[in-house]
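Student: this is the structure alone, sequence omitted:
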C-alpha cells in the first residue's frame, strides 16, 4: 500500500458567536474533512486542500482562535485503513441519503404516470428535481476520495432516474401530439 499523506488541522475557536464556529465546521465538512475528534480533522493532501486550509487557518486566527496545520501519515497500514474507512463511511452516508431521494423521485414519476398526469408543468418540475439529483451526486463524488462502497449504486440509480424521466417525457410529448 502506498503511503497516504494527509493534512491534519487542529483548531480551537471561541464558543461564541456560535454562528462562526458552525460556519467553520460546515466549511470543513463541505471540503470532505473527516473529524477524528472535536477540532481535529483530516483531508487528503492536495494542493487545493493545502491552499484552502491555509485560508481557513487565517479565518480561525481572525476569530481569535488557534490552529495548527500539519502534514501527516499513518503509523502503519492498519491505521491508514482505519482513516480511509472513516472517509468512505462519511461518503456512504451521503450516498445513502442520495439513494433515498432517488427513490422519492421514482415514486413521484410513478404517481404521475398512474394518474395519467402527462403535463409540461410536471415534466418541468421533474426535470428540475433530476438536475438537483445530478448536481448533488457530483458534489458527493468530488468528496469521495477513496471510492465509497455505495458510489456505483448511486451512479446507476441516477442513470435509472434519467431513463425514467426520458420515458415520462416521451409520454408527455405523445399526450400533446409533439412527436407527430
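Tutor: Everything's here; your move. Everything numeric in this text was worked out from a predicted model, so none of it was measured. Residues are numbered from 1 along each chain as shown.

Student: C-alpha from now on. contacts and neighbour counts both.
Tutor: Noted.

Student: ok, residues contacting stretch 132-150?
Tutor: For stretch 132-150, the external contacting residues (CA atoms under 8 Å, 6 or more residues apart in numbering) are 31-32, 44, 84, 87-89, 91-92, 94-96, 98, 101-102, 151, 154-155, 158.

Student: can you turn the buried part of those into a ChimeraX selection?
Tutor: Isolation of the buried members of the contacts of stretch 132-150 (16 or more other CA atoms under 10 Å) is achieved in ChimeraX through the command below:
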select :32,44,84,87,88,89,91,92,94,95,98,102,151,154,155,158
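
Student: against that first model, consider the following:
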C-alpha cells in the first residue's frame, strides 16, 4: 500500500480569494477533494512541500490547517481514492481532447478559406504549444495512468501532424 498526504483546512468566508487560491493550488497539485474539506494526494516530497507551503499561506490568512501522512486500512479504500484520482485526470484529459478538436476545426477552416499566412501559422503554433504544456502539467499529476491518457496523446500527435502540414502549405504559399 502506498503512503498518502491528507490536508484539511478551514478558512474565514471572506475574503473569498483565499478560498479560491487554496482550491486552485490543490487542484494544480492534483489533489482530490473527499468528504467536503479533506484533500488527498499520493505522497511525494514535492506534494509534501507544496502542502506545507499552502498551509503556511492559509494560516497567515487566519485559516486552520491539518496535514497528515496516511495509509488506507484496506485496499478497497485506496482503490476508491485511486478511482477518484483517475476520474479527475480523465476530466482534464477530456478538456484537452475537446480543445484538440477545436484546433482541428481551426486548421481545417484556415486551409479551406486559404488563409495561409505566417500570422495564422504563428497563432496556431501558440495554441499547439498551450495544448502540449497543459498536457504536460496533467501528465505530471497522472500518477496512476488515467484511461484517457493514451487517447489524449494520440489527439496531440494528430495536432502536431496537422500543424506541420498547415505550416508546409503556408511556407509553399509565401515562398
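Tutor: Yep, that arrived. As the structure is a prediction and not an experimental result, all values here were calculated from the model.

Student: just give the TM-score of the two.
Tutor: The TM-score (TM-score structural alignment, normalised by the length of the second structure) is 0.96; 175 aligned residues with a CA RMSD of 1.0 Å.

Student: just the element for the residue nearest the centre of the second structure, please.
Tutor: Centroid-nearest residue in the second structure: residue 138, 3.5 Å away (criterion: CA atoms, centre = their mean). Using DSSP states H and E, residue 138 of the second structure sits in helix 118-141.

Student: residue range in the first structure corresponding to that helix, please.
Tutor: The alignment of helix 118-141 of the second structure onto the first structure (TM-score structural alignment) spans residues 120-143.

Student: in that stretch, what counts as buried?
Tutor: Neighbour count says stretch 120-143 of the first structure has 122-123, 126-127, 130, 133-134, 137, 140-141, 143 buried, by 16+ other CA under 10 Å.

Student: and for stretch 167-175 of the second structure?
Tutor: Using 16+ other CA under 10 Å as the burial criterion, the residues of stretch 167-175 of the second structure that qualify are 167, 169-170.

Student: next one: stretch 111-122 of the first structure
Tutor: 117-119, 122.

Student: straight-line length of that stretch, end to end?
Tutor: When the termini of stretch 111-122 of the first structure are compared using CA to CA, to the nearest Å, they are 11 Å apart.

Student: and that stretch, how far out from the chain's middle?
Tutor: Relative to its parent chain, stretch 111-122 of the first structure has a centroid offset of 30 Å by CA atoms, centre = their mean, to the nearest Å.

Student: so where is stretch 76-95 of the first structure in the second structure?
Tutor: On the second structure, the counterpart of stretch 76-95 of the first structure by TM-score structural alignment is residues 74-93.

Student: can you give me the strands for the second structure?
Tutor: With DSSP state E as the criterion, the second structure has strands at 4-10, 32-34, 38-42, 64-70.

Student: got a markdown table for those strands, with distance to residue 109 of the second structure too?
Tutor: Shown next, in a markdown table, are these (distance: least, CA to CA, whole Å):
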| stretch | distance to residue 109 of the second structure |
| --- | --- |
| strand 4-10 | 47 |
| strand 32-34 | 38 |
| strand 38-42 | 42 |
| strand 64-70 | 50 |
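
Student: run the chain-centre distance for the helix holding residue 138 of the second structure.
Tutor: 13 Å.
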